[in-house]
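>>> The following block contains a protein sequence and its predicted model.
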Amino acid sequence: MEFILVDPQARQHVALIRLNRPKELNALNLQLMGELRDALRQLDEDEQVRAVVLTGNERAFAAGADIKQMAGKTAIDMLLADQFATWDQIRKTRKPIIAAVSGFALGGGCELAMTCDMIIASETALFGQPEIKIGVMPGAGGTQRLTRAIGKAKAMEMVLTGRFMTAAEAEKRGLINRVVPVELYLEEALKLAEEVAQMSPVAARLAKEAVNRAFETQLDEGLHFERKNFYLCFASDDQAEGMSAFIEKRKPRFKGR
């Protein structure tokens, strides 16, 4: 792959994907997004991988979409290219994904971070949806996920003015999990991924699915979905192992079965 670097075993049961267009501040062109989609699909099928960390570099997680690829397009060109089908496939990744963000996470970069399940940010991280400044608007989930994360008023301000949000404010508003010094942001994300990877892979997938469903359904339907997934846990060997280990006061040995 040309624009991403993949380490399937950066830590035990944890894969690391690094966006790798440093000269372009990791701008998200079609090829990079296709490579990311394919890598996540392969990691989703890898039984040795239980969690994924997605990062860029200290200067930029991703500074947005590649505007040069879009500048001359017509509405029909964009419709036929269907670039958001790739985003939909990334969103359907079953394993937990943690974004490790430093520097710019703007436009598509902010949207990509929000597509992940958790976000660890460095003190230098800046989040924003500045598409309005070039005559367009967010198109990969920015208006929807940002509003759900920080509320209508703040999301409207960011989307309509292009204002950036600092890491400290993003943590306060609930957009991210925590802020750490820039030299620790990737290590902190890997540690969080390791913690997740120690849990039952079956339960983690079902739990991720249920939490995401909360944003898509009414409460009654969401509760029904949660209970269905809860019952499904009892069909796994991991459930029997986890409860036995608790009773026997030992550490469980989950196998993802």
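Looks like it arrived, so ask away. Residues are numbered from 1 along each chain as shown.

>>> From now on I want contacts and neighbour counts done on CA atoms only, so please keep to that.
OK.

>>> separation between the closest residue to residue 89 other than its chain neighbours and residue 92?
Spatial nearest neighbour of residue 89, chain neighbours left out: residue 37 (6.7 Å); criterion: Cα to Cα, 6 or more residues apart in numbering. Going from residue 37 to residue 92 by Cα to Cα, to the nearest Å gives 10 Å.

>>> Between these two, tell me which one has more neighbours.
More neighbours surround residue 37 than the other of residue 37 and residue 92, with 19 against 14 (other Cα atoms under 10 Å).

>>> putting a second one here so we can go through both:
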Amino acid sequence: MTGYTALQVEELDDRLVVTLDRAAQRNAINAEMIEELHDVCAHLERTPKLLLLTGRGEHFAGGADIGQLRARTRDDALAGINRNLFDRIGRLPLPTVAAVSGYALGGGAELAYACDIRIATATARFGNPEPGLGIMAAAGASYRLPVLVGVSVAKQVLLGGRVLDANAAHTAGLVIEVTEPGAHVAAAHRLLDRISASAPLALRLTKTIIDAPGFHPFADDIAQAVLFETEDKHARMTAFLEKKA
């Protein structure tokens, strides 16, 4: 996975580490980055692995590239350019973790919302100032943020212009951990180490069930039935019992 210009990608045995690499522009999300992230998604769909997503320099992503955004038309909006990418990231088979420092604003915040779990430094700021630019946060914030933090806090961010600092994001449940500046990527790797110790199929089915809309107890039963018959389940439980003995 080489040849990218807006990303840096490192592939490890159990995970992909993707760094947004436009530090001079606060990692603003442009068309090139979108295309390259689609390529990353295609790779993870073919070869499921954990994903760690972070940004180069002080910031995660300061938003979409405003110059490109200003030129977009009604047809571009109807094509859901950013939304389709973030939805695709949200559907990736195995867990995804965003390691956020500094600004995660606009499209950058929506990219972080699309990940399963977020870790932030004390410098992190999450916000969606799109209405101030005459548009709305239309790449997933309207349906992801209320689920993540509740409708009241989501309205404070999306309508009231509230920016959540790291402590507020942690209190609201948006982030799992707040670290010192520069320690967020290492913390994300520790989290992924814990996740990686679990059975991949169990993780995949659990994520699918959690993200499925509505009340679905029978789907839980089917997923569990599949897992009960795997060699991985028998080996893990045998090892647990033998260790306990």
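Done, it's in. This structure is a prediction, so every number in the text was calculated from the model and none was measured.

>>> Provide a complete list of residue ranges assigned to helices in the stretch 151-257 of structure 1.
Applying DSSP state H, counting those that start in this stretch to the stretch 151-257 of structure 1 gives helices spanning 152-161, 167-173, 185-197, 201-213, 219-233, 237-247.

>>> From residue 206 of structure 1, how far off is residue 229 of structure 1?
Distance, residue 229 of structure 1 to residue 206 of structure 1, using Cα to Cα: 6 Å.

>>> Near residue 65 of structure 1, how many residues? Count them for me, please.
Counted with other Cα under 10 Å, residue 65 of structure 1 comes out at 19.

>>> Isn't it up against residue 28?
Yes - counting by Cα atoms under 8 Å, residue 65 of structure 1 touches residue 28, with 4.5 Å between them.

>>> Overlap in contacts, these two.
Common neighbours of residue 65 of structure 1 and residue 28, counting by Cα atoms under 8 Å, 6 or more residues apart in numbering, are 108-109.

>>> Does the residue nearest to residue 89 of structure 1 lie in a helix or a strand, and which?
In the assignment (DSSP states H and E), residue 37 of structure 1 maps to helix 30-45.

>>> Mean per-residue distance, the helix or strand containing residue 88 of structure 1 versus structure 2.
In this structure, residue 88 of structure 1 sits in helix 84-91 according to DSSP H and E. Here the mean offset of helix 84-91 of structure 1 against structure 2 after fitting is 2.5 Å, by mean Cα distance after the TM-score superposition for structure 1.

>>> buried sites along that helix?
Judged by neighbour count using 16 or more other Cα atoms under 10 Å, the buried positions of helix 84-91 of structure 1 are 84, 86-87, 90-91.

>>> quick one: residue 212 of structure 1 and residue 108 of structure 1, what's the gap?
Residue 212 of structure 1 is 20 Å from residue 108 of structure 1, where distance means Cα to Cα.

>>> higher neighbour count, the two?
Between residue 212 of structure 1 and residue 108, counted using other Cα under 10 Å, residue 108 has the larger neighbour count: 26 against 12.

>>> thought residue 153 of structure 2 was touching residue 146?
Yes - contact status for residue 153 of structure 2 versus residue 146: in contact at 7.5 Å, counting by Cα under 8 Å.

>>> More neighbours: the two, which one.
Remark: of residue 153 of structure 2 and residue 146, residue 153 carries more neighbours, 18 against 15, as counted by other Cα under 10 Å.

>>> ok, now how distant is the more buried one from residue 66 of structure 2?
Residue 153 of structure 2 is 26 Å from residue 66 of structure 2, where distance means Cα to Cα.

>>> Superpose on structure 2 and give me the mean offset of the helix holding residue 37 of structure 1.
For helix 30-45 of structure 1, the mean deviation from structure 2 after alignment is 1.9 Å (mean Cα distance after the TM-score superposition for structure 1).

>>> for the next helix or strand after that helix, the distance to its chain's centre please.
Sequence order places strand 51-55 as the next helix or strand after helix 30-45 of structure 1, per DSSP H and E. On the basis of Cα atoms, centre = their mean, to the nearest Å, strand 51-55 of structure 1 sits 8 Å off its chain's mean C-alpha point.

>>> Could you list every helix and strand in contact with strand 51-55 of structure 1?
Packing partners of strand 51-55 of structure 1 (3 or more Cα pairs under 8 Å, 6 or more residues apart in numbering; DSSP states H and E): strand 14-19, strand 97-101, helix 185-197.

>>> repeat that for 10 Å
Secondary-structure packing of strand 51-55 of structure 1 (3 or more Cα pairs under 10 Å, 6 or more residues apart in numbering; DSSP states H and E): strand 4-11, strand 14-19, helix 30-45, strand 60-62, strand 97-101, helix 108-115, strand 118-122, helix 185-197.

>>> Out of the ones you listed, which is closest to residue 72 of structure 1?
With Cα to Cα as the criterion, residue 72 of structure 1 lies closest to helix 30-45 of these, at 15.0 Å.

>>> How far does that closest one sit from its chain's centre?
13 Å.

>>> same deal with stretch 101-119 of structure 2?
Relative to its chain's centre, stretch 101-119 of structure 2 lies at 7 Å (Cα atoms, centre = their mean).

>>> Then stretch 69-78 of structure 2?
Centroid displacement of stretch 69-78 of structure 2 relative to its chain, using Cα atoms, centre = their mean, is 24 Å.
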